[in-house]
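Engineer: Turn this into a structure:
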Amino acid sequence: MIEKVDEQVASNFYYDEALNSQAVKLLPGEYYVTDKDMLLVTVLGSCVAACIRDSQNGIGGMNHFMLPENCSDTSVPVNSSARYGTFAMEILINQLLKLGARRSNLEAKVFGGGNVLGGLTVTNVGQRNADFALEFLAIEQIRVVAQDLADIYPRKVYFFPRSNRVLVKKLRTVHSNTVSVREQEYGKRLQQSNVGGDVELFS
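Structural biologist: You can find the predicted model right below:
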């Protein structure tokens, strides 16, 4: 039996004393949306995080996702491999709309896609994740107001949906093994699993 991988709502809450804010940390395969004045935090290697918000009322959210490695296999249909990223993006947008965001007001900031996974320099999963996110947002006509993509470093991203403030720290001096191992484990789960159902975008 093939286990389904559902995008999970992040549940690792804490208080960030340095930034004086309630916060939630997102791991690979997680998302979070909020209408509160709080902080969303994640650490990215080859994964991508889309920070999407309603520019008028500040309702916003973040996801943390990657495409499975087999999306570089030309024998696999594009729509079959891209469904993982599509699902991650659609569930984030739908949850924002359910919370009260208006689709016409949505804007995005996109981060990650670093080439940090050892042995994947040829396929460069990070670049493919970044390209997918930008293409998806363009198709859905969601304006990208900022981006920090590709390169070779892991990133730590702090997103304040209410104010649209984002802080990005490139982890140039930090050993990236933890990030790489976490993302490789996530990638293996994707390879062995089905996407957790189809999601249709609200209009």
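Engineer: drop to CA atoms for contacts and neighbour counts, all remaining ones
Structural biologist: Will do.
Engineer: Go through the protein and flag its longest helix.
Structural biologist: Counting residues, the longest helix found in the chain (DSSP state H) is helix 78-99.
Engineer: next SSE after that one?
Structural biologist: Following helix 78-99 in sequence order, the next helix or strand is strand 106-112 (DSSP states H and E).
Engineer: Can you name every helix or strand that the helix or strand just after that next one contacts?
Structural biologist: Following strand 106-112 in sequence order, the next helix or strand is helix 125-139 (DSSP H and E). Judged by 3 or more C-alpha pairs under 8 Å, 6 or more residues apart in numbering; DSSP states H and E, helix 125-139 is in contact with strand 48-54, helix 78-99, strand 106-112, strand 143-149.
Engineer: roughly how far is the last one from the heart of the chain?
Structural biologist: For strand 143-149, the gap between its own C-alpha mean and the chain's C-alpha mean amounts to 13 Å (C-alpha atoms, centre = their mean, to the nearest Å).
Engineer: That strand to helix 125-139, inter-axis angle?
Structural biologist: 170 degrees (axes from the mean of the first three to the mean of the last three C-alpha atoms, to 10 degrees).
Engineer: In strand 143-149, which residues are buried?
Structural biologist: Using 16 or more other C-alpha atoms under 10 Å as the test for burial, strand 143-149 gives Arg143, Val144, Asp148, Leu149.
Engineer: Here is a second sequence; please produce its structure as well for comparison:
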Amino acid sequence: MLKIVGMADMKVSGADGDILVTYALGSCVGLTIYDRVAGVGGMLHAMMPDSSIDPNKSKENPFMFIDTGLIKLIDGCVRMGAKKERLEIKAAGCSALKTSGFFKIGYRNFNSLTSALSGLNLALQAYDVGGKSSRTMRLMISDGEVLVEDGGKKIKL
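Structural biologist: As a prediction, the model looks like this:
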């Protein structure tokens, strides 16, 4: 079953036929985690780098921010049987959709993600980030395959 992960949203699954998908990954980060032994995976579509930007919003919706969303994503998969030490972690997005910009959200999102993962003794195994295009990301729960569509190209992470 196709399960859509919206902006500032997260889904986890252990159902063999499920496909998690998120659309319109511009400066946002799409993050997948997968445990092959447990057959459990999840996806996060986070918009902002750090919950300290707006602590009240992070309490309302932790998936809006990378730091709080990552913790919820890992916890959700662990509750379904995944083990933190077996997680395969992949990311897409973090584009610079405008040619110039003071905030550089895509760049900040990627830095925040790698920093948050490092703080948890985790690392990305693969990623497709940067550039100026919007991406679609899919996670196949049956085998952990992650596909990214970027400007008409399909990339397997």
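Engineer: Tell me how they score on TM after superposing.
Structural biologist: The TM-score (TM-score structural alignment, normalised by the length of structure 2) is 0.81; 142 aligned residues with a C-alpha RMSD of 2.2 Å.
Engineer: circling back to that earlier point, so which of the helices and strands packed on helix 125-139 of structure 1 is the most surrounded?
Structural biologist: For those, ranked by mean neighbour count under the definition mean count of other C-alpha atoms under 10 Å, the leader is strand 48-54 at a mean of 29.
Engineer: what does it correspond to over in structure 2?
Structural biologist: The alignment of strand 48-54 of structure 1 onto structure 2 (TM-score structural alignment) spans residues 29-35.
Engineer: can you list contacts of the matching stretch?
Structural biologist: 22, 40-47, 66, 73-74, 82-83, 86-94, 106, 109-110, 137, 139, 141, 144, 146 (C-alpha atoms under 8 Å, 6 or more residues apart in numbering).
Engineer: try 6 Å
Structural biologist: 40-46, 82, 86-94, 144 (C-alpha atoms under 6 Å, 6 or more residues apart in numbering).
Engineer: compared with structure 1, how much does that stretch deviate?
Structural biologist: Taken over the aligned residues, the distance from stretch 29-35 of structure 2 to structure 1 averages 0.8 Å (mean C-alpha distance after the TM-score superposition for structure 1).
Engineer: ok, back up a step: now render the helices and strands packed on helix 125-139 of structure 1 as JSON lines, adding distance to Tyr32 of structure 1.
Structural biologist: Below are these laid out as JSON lines (distance: least, C-alpha to C-alpha, whole Å):
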{"stretch": "strand 48-54", "distance to Tyr32 of structure 1": "10"}
{"stretch": "helix 78-99", "distance to Tyr32 of structure 1": "8"}
{"stretch": "strand 106-112", "distance to Tyr32 of structure 1": "14"}
{"stretch": "strand 143-149", "distance to Tyr32 of structure 1": "19"}
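Engineer: Can you tell me which of these is nearest to Lys188 of structure 1?
Structural biologist: Set against Lys188 of structure 1 and scored by C-alpha to C-alpha, these come closest in helix 78-99, at 12.9 Å.
Engineer: for that closest one, the distance to its chain's centre please.
Structural biologist: 10 Å.
Engineer: who touches that helix?
Structural biologist: Taking C-alpha under 6 Å, 6+ apart as the rule, helix 78-99 of structure 1 contacts Leu67, Cys71.
Engineer: And for stretch 31-42 of structure 1?
Structural biologist: 9-10, 21-26, 59-63, 156-160, 162.
Engineer: neighbours around Ile142 of structure 1, how many?
Structural biologist: By other C-alpha atoms under 10 Å, 17 other residues sit near Ile142 of structure 1.
Engineer: corresponding residue for it in structure 2?
Structural biologist: So Ile142 of structure 1 corresponds to Leu122, using TM-score structural alignment.
Engineer: Distance check, that match against Val5 of structure 2.
Structural biologist: 23 Å (C-alpha to C-alpha, to the nearest Å).
Engineer: Same check on Met140 of structure 2?
Structural biologist: 13 Å.
Engineer: again, but for Lys59 of structure 2
Structural biologist: 19 Å.
Engineer: more crowded one of the two?
Structural biologist: Between Lys59 of structure 2 and Val5, counted using other C-alpha under 10 Å, the more crowded position is Val5 (21 against 12).
Engineer: In space, what's closest to that one - neighbours in sequence excluded?
Structural biologist: Of all residues not flanking Val5 of structure 2 in the chain, Thr22 sits nearest, at 4.9 Å (C-alpha to C-alpha, 6 or more residues apart in numbering).
Engineer: ok, that neighbour - how many residues close by?
Structural biologist: 23.
Engineer: secondary structure element for it?
Structural biologist: Counting by DSSP H and E, Thr22 of structure 2 is part of strand 19-25.
Engineer: just the angle between that strand and strand 29-35, please?
Structural biologist: 160 degrees.
Engineer: Distance of the residue sitting furthest away from the middle of structure 2 relative to Gly106 of structure 2?
Structural biologist: Centroid-distance maximum for structure 2: Ser100 at 24.4 Å, with C-alpha atoms, centre = their mean. Using C-alpha to C-alpha, Ser100 of structure 2 is found at 12 Å from Gly106 of structure 2.
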